[in-house]
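>>> here is a sequence together with a model predicted from it:
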Amino acid sequence: MTNDNEMAFEMALIGRAAGVEALLRRLLDDRALSGEIARPDRLMAAMRHGVLNGGKRLRPFLVMESAGLFSADGEAALRIAAALECVHCYSLIHDDLPAMDDDDLRRGQPTVHKAFDEATAILAGDALLTIAFDIIADEATMLPAERRVALVLALARAAGPGGMVGGQKLDLEAEQAPPDEAGIIRLQAMKTGALIRFACEAGALIAGAPAEDRERLAEFGSAIGLAFQLADDLLDLTADASQMGKATGKDAAAGKATLVALHGAAWARSQLQGLVEQAQALLDPYGDRAVLLKEAAEFIAIRNN
């Protein structure tokens, strides 16, 4: 990673995050929209606590930059990025619940069920998942109707029983019956990788790009999704809570099956480099337009591990 490219990436990441957060503040306002009756104050406060609490906003960044490959990273892409972040944050709120991972900290702050209560946290997650599809379907997302429908369908498939939620279930089952290597890869591709894959594929959908571009970006998303989980598992072993903003070492303490636990840290670091090279090569046809996405792949692999 060159210094110039690294700096450009970091500035773009910060800039994209600021834009998404500003939009999320507007979307999560207390005022009811047309067709709504009322937005309960405590519910909205819990939703904002779960969303507006920092974070690098990597998934929204991937949406915006993938759309930028086709000069389509305008207001519509920003709204799709915000919708995806609502889904991601809903999943974190539910994942932190006592019945799931039972975490007290998220991004260095009390988790939603700690700051409010379990029932409110569940409802805040439910509402964030629902509002994500509201954002995409709304005519304010100024895309042709067929593109909005395609985005709704793709996000539903990525987030649902055959994607993230299914992966969460497999992860819970793995605590009782550890999967083999193929099972771990499938679990992680669903739990973590599916939303990252969607984030990258979404750019082509927003732009109405050819199927070849959609498939190429989805493959890029799959590669960096696996890299993200490998890096996360390494950090769970090597980082402390102050670095991560959440508890660490829980996977190892629970005996959870991960590729790092299976093969070791040295193997994981070698795999990460290979995944970065694979992901970056997929973007070669886009030339200089893909520089920041290539830097994103590198960033995912090397973050503090």
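Done, it's in.
>>> rest of the way, CA atoms for contacts and neighbours
Noted.
>>> report all helices and strands that the helix or strand harbouring A22 contacts.
Element membership for A22 (DSSP states H and E) is helix 3-27. Packing partners of helix 3-27 (3 or more CA pairs under 8 Å, 6 or more residues apart in numbering; DSSP states H and E): helix 58-68, helix 75-95, helix 291-302.
>>> hmm, 7 Å instead?
For helix 3-27, the packing partners by 3 or more CA pairs under 7 Å, 6 or more residues apart in numbering; DSSP states H and E come out as helix 75-95, helix 291-302.
>>> chain center to it: distance?
Here the centre of helix 3-27 is set off from its chain's centre by 15 Å, with CA atoms, centre = their mean, to the nearest Å.
>>> what does that helix rub up against?
Helix 3-27 is touched from outside by L52, K56, R57, F61, L78, A82, L292, E295, with contacts defined as CA atoms under 7 Å, 6 or more residues apart in numbering.
>>> in three-state terms, label the second one for me.
Under DSSP: H, G, I helix; E, B strand; the rest coil, the three-state class of K56 is coil.
>>> and it, how many residues sit next to it?
Other residues within reach of K56, judged by other CA atoms under 10 Å, total 12.
>>> and what of the fourth one?
Taking other CA under 10 Å as the criterion, the count of residues near F61 is 26.
>>> who's in contact with it?
Shown in contact with F61 (CA under 7 Å, 6+ apart): L13, R16.
>>> how near is it to E298?
Here F61 is placed at a distance of 14 Å from E298 (CA to CA, to the nearest Å).
>>> how about the fifth one?
Going from L78 to E298 by CA to CA gives 23 Å.
>>> take a look at this one as well, against the first:
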Amino acid sequence: MVQTNSVNSQASVFDLSSYLAERQPLVEAALDQAVPLTYPETLYEAMRYSLLAGGKRLRPILCLAACELAGGSVEMALPTACALEMIHTMSLIHDDLPAMDNDDYRRGRLTNHKVYGEDVAILAGDALLTYAFEYVATATQGVPAEQVLRVIAALGKAVGAAGLVGGQVVDLASEGNPDVTIETLTFIHTHKTGALLEVSVTSGAVLAGASEPDIERLARYAQGIGLAFQIVDDVLDITSTPEQLGKSVGKDLQAQKATYPSLWGIEESKRQAQQLVDEAKAELQGFGELRQPLIALADYITARTH
């Protein structure tokens, strides 16, 4: 009990707003530099349109925080942090397409295909995905090659059939099905959303040369916040306005998608998300003061309104 109170006391001292105010511009500048505008301009404009559209930059910041936690530096993790945002951006561009969720707005402005057309939007997503791997391989400095290779393999698994893409396929197949179980829903979201969040954390630790037990603990932390993130997303889709969320709301209900609130109700969904966050934070015991950004980011997930 004493240890828990100590953690809460330390967490209250940590200023997440200042931390994000320092890290987000760092990520923005790195992304801007990573994808310069060149020929063919339309393709690069489309890539940059979505990549530089703002957002929380949660995945890159988790990667940087985990790398520092494990004794590494921001510099060694920054290329992977950028690659994670490239992959995430690809998933948003493709997710918004008419063949998927058919959304008109993302982060408060028109979606990529509404500006550049479906053909260029698909190719912009493809280009960001493939460039992400190239960027990790060519831009990472000061990290042993075997650790870089492990990160590249983990990114591939997280985004492919065993991760994000697999979760998206099951998600699409479940639309309109009134018999979707909580197990299927959890499979969808641990793959579609959780896999990329998990590799965001573990890749930072791998780059820093963390021990296997520490990587496993950080993986469990990330799995917890990844699922909590999706539960909160489902709740916000019901309780927020388009202005608050920066995108269309009520899309899950309209598409007859199973969500955590549809199976559990809103209050139980919030309770489950909080429990996941509490369990995730417990995995960070013993890491010392450097765990504070990851603790604060876990709390942010359940407290966010957009």
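Perfect, I can see it now. No experiment lies behind these values; they were computed from the predicted model shown.
>>> rewinding a little: need the winner for burial among the helices and strands packed on helix 3-27 of the first structure.
Of all these, helix 75-95 has the most neighbours on average by mean count of other CA atoms under 10 Å, namely a mean of 24.
>>> name the helices or strands packed onto that one?
helix 3-27, helix 41-51, helix 58-68, helix 118-137.
>>> can we see that at 6 Å?
Helix 75-95 of the first structure sits against helix 58-68, helix 118-137, with contacts defined as 3 or more CA pairs under 6 Å, 6 or more residues apart in numbering; DSSP states H and E.
>>> reformat the ones you listed as CSV; add distance to C86 of the first structure.
Output for these, formatted as CSV (distance: least, CA to CA, whole Å):
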stretch, distance to C86 of the first structure
helix 58-68, 10
helix 118-137, 5
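>>> ok, which of those comes nearest W267 of the first structure?
Of all these, it is helix 58-68 that lies closest to W267 of the first structure, at 25.2 Å by CA to CA.
>>> post-alignment, that closest one versus the second structure, mean distance?
With mean CA distance after the TM-score superposition for the first structure, helix 58-68 of the first structure departs from the second structure by a mean of 0.6 Å once superposed.
>>> likewise stretch 11-21 of the first structure?
Relative to the matching residues in the second structure, stretch 11-21 of the first structure has an average distance of 1.4 Å after the fit, by mean CA distance after the TM-score superposition for the first structure.
>>> gap between stretch 249-266 of the second structure and the chain center?
Mean-position distance between stretch 249-266 of the second structure and its chain equals 21 Å (CA atoms, centre = their mean).
>>> list the buried residues for that stretch?
Within stretch 249-266 of the second structure, the residues that count as buried by 16 or more other CA atoms under 10 Å are V249, G250, D252, K257, A258, T259, Y260, P261, I266.
>>> among those residues, which lie within strands?
If you go by DSSP state E, those have nothing in strands.
>>> how close does the residue nearest to D237 of the second structure when sequence neighbours are not counted sit to I238 of the second structure?
Closest residue to D237 of the second structure apart from its sequence neighbours, by CA to CA, 6 or more residues apart in numbering: V249 at 5.0 Å. For V249 of the second structure, the distance to I238 of the second structure (CA to CA) stands at 7 Å.
>>> and if you look at Q147 of the second structure?
Distance of Q147 of the second structure to I238 of the second structure, computed by CA to CA: 42 Å.
>>> cool, K281 of the second structure as well?
For K281 of the second structure relative to I238 of the second structure (CA to CA), the value is 27 Å.
>>> now A255 of the second structure
Shown here: A255 of the second structure relative to I238 of the second structure, a distance of 13 Å by CA to CA.
>>> cool, F14 of the second structure as well?
Using CA to CA, one obtains 31 Å as the distance from F14 of the second structure to I238 of the second structure.
>>> check A34 of the second structure too.
According to CA to CA, A34 of the second structure and I238 of the second structure sit 36 Å apart.
>>> repeat that for A195 of the second structure.
Distance, A195 of the second structure to I238 of the second structure, using CA to CA: 24 Å.
>>> higher neighbour count, the two?
The residue with more neighbours, out of A195 of the second structure and I238, is A195; 26 against 15, by other CA under 10 Å.
>>> what about the helix or strand that that one is a member of, how far off from the first structure?
Element membership for A195 of the second structure (DSSP H and E) is helix 194-207. Per the superposition on the first structure, helix 194-207 of the second structure and its aligned residues are separated by 0.8 Å on average (mean CA distance after the TM-score superposition for the first structure).
>>> the helix or strand following that helix: which residues count as buried?
Per DSSP H and E, the first helix or strand lying C-terminal to helix 194-207 of the second structure is helix 212-239. Buried residues in helix 212-239 of the second structure, counted by 16+ other CA under 10 Å: 214-215, 217-237.
>>> give me the mean deviation of helix 212-239 of the second structure from the first structure.
With mean CA distance after the TM-score superposition for the first structure, helix 212-239 of the second structure departs from the first structure by a mean of 0.4 Å once superposed.
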